[in-house]
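Undergrad: Give me a 3D structure for the following:
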Amino acid sequence: MTLSSMFKPATLCQCIQGGVVKKTRIFGITTLATMLGSIWAEQADLLLLQLWLLGLFTASLMAFTAAAISWWTDGSTDQGSSR
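TA: Next comes the predicted model:
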């Protein structure tokens, strides 16, 4: 199938049953738009999932860093205790 036939009604199936030729026609542009739309929707869902996981990871990393800094600086103030 060439690119120019994608934008014209393309005959997908010609079956001869009882002397009658049945033609199933579908518009290539509609099929192409449907396929691109479904691919885009799937990619958008994956992108949202990745963004959500990235946000979750960033929030947990920030909380861990804040807890580690708080724990590290809690007992390490040695000012005035050198006597």
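Undergrad: can we go C-alpha only for contacts and neighbour counts from here?
TA: Will do.
Undergrad: can you map out the strands along the protein?
TA: Using DSSP state E, the strands found in the chain span residues 9-17, 20-27.
Undergrad: Save those strands as TSV, and put in distance to A33 and mean neighbour count too.
TA: Converted to TSV, these look like this (distance: least, C-alpha to C-alpha, whole Å; neighbours: other C-alpha atoms under 10 Å):
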stretch	distance to A33	mean neighbour count
strand 9-17	14	12
strand 20-27	10	12
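Undergrad: Would you format those as a markdown table with distance to L54 included?
TA: Below are the strands of the chain laid out as a markdown table (distance: least, C-alpha to C-alpha, whole Å):
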| stretch | distance to L54 |
| --- | --- |
| strand 9-17 | 44 |
| strand 20-27 | 41 |
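Undergrad: between the ones you listed, which gets nearest to A66?
TA: When these are compared by C-alpha to C-alpha, strand 20-27 sits nearest A66, at 58.4 Å.
Undergrad: One more, please, to line up against the first structure:
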Amino acid sequence: MKQLTRLETREDNLLDLVTDEDIASKAAQGRLRDIAVERRTLTEKLTRTDVEVRERAEHVLTTFSYFATRMTSACPQTQA
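TA: The predicted structure is shown next:
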């Protein structure tokens, strides 16, 4: 997330320069494209990480549920 914020700041600064100076230089356009590519790469990486975390969390919850069920059936509580 910090990297995405940094990219947004760089992009905003470039856009301000282009707008303020009314310059649409090839260098600025190239830098804006580079920022867009980096943003897309970071977003894709973040999405993959999110999916991995969700899958692992589901596995942990399933495993926990399995062992909780086994513990409950192995150690029945006595009724008073």
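Undergrad: still on that earlier bit, of the strands of structure 1, which is nearest F57 of structure 1?
TA: Between F57 of structure 1 and the strands of structure 1, the tightest spacing by C-alpha to C-alpha is seen for strand 20-27, at 45.2 Å.
Undergrad: what does the closest one rub up against?
TA: With contacts defined as C-alpha atoms under 8 Å, 6 or more residues apart in numbering, strand 20-27 of structure 1 is touched by 6-16.
Undergrad: what do you get if the cut-off is 6 Å, keeping everything else the same?
TA: Residues from elsewhere that reach strand 20-27 of structure 1, judged by C-alpha atoms under 6 Å, 6 or more residues apart in numbering: 9-15.
Undergrad: Select, from those residues, the two members most distant in space.
TA: So, those by C-alpha to C-alpha: farthest apart are P9 and C15, at 17.1 Å.
Undergrad: for structure 1, longest helix please?
TA: The residue-count maximum for a helix in structure 1 (DSSP state H) belongs to helix 28-74.
Undergrad: and the angle from it to strand 9-17?
TA: In terms of direction (axes from the mean of the first three to the mean of the last three C-alpha atoms, to 10 degrees), helix 28-74 of structure 1 departs from strand 9-17 by 120 degrees.
Undergrad: The aligned partner of E58 of structure 2 in structure 1: neighbouring residues, count only.
TA: Alignment note: E58 of structure 2 maps to A59 in structure 1; criterion TM-score structural alignment. Counted with other C-alpha atoms under 10 Å, the neighbours of A59 of structure 1 add up to 12.
Undergrad: Would you check how far apart A59 of structure 1 and W52 of structure 1 are?
TA: Distance, A59 of structure 1 to W52 of structure 1, using C-alpha to C-alpha, to the nearest Å: 11 Å.
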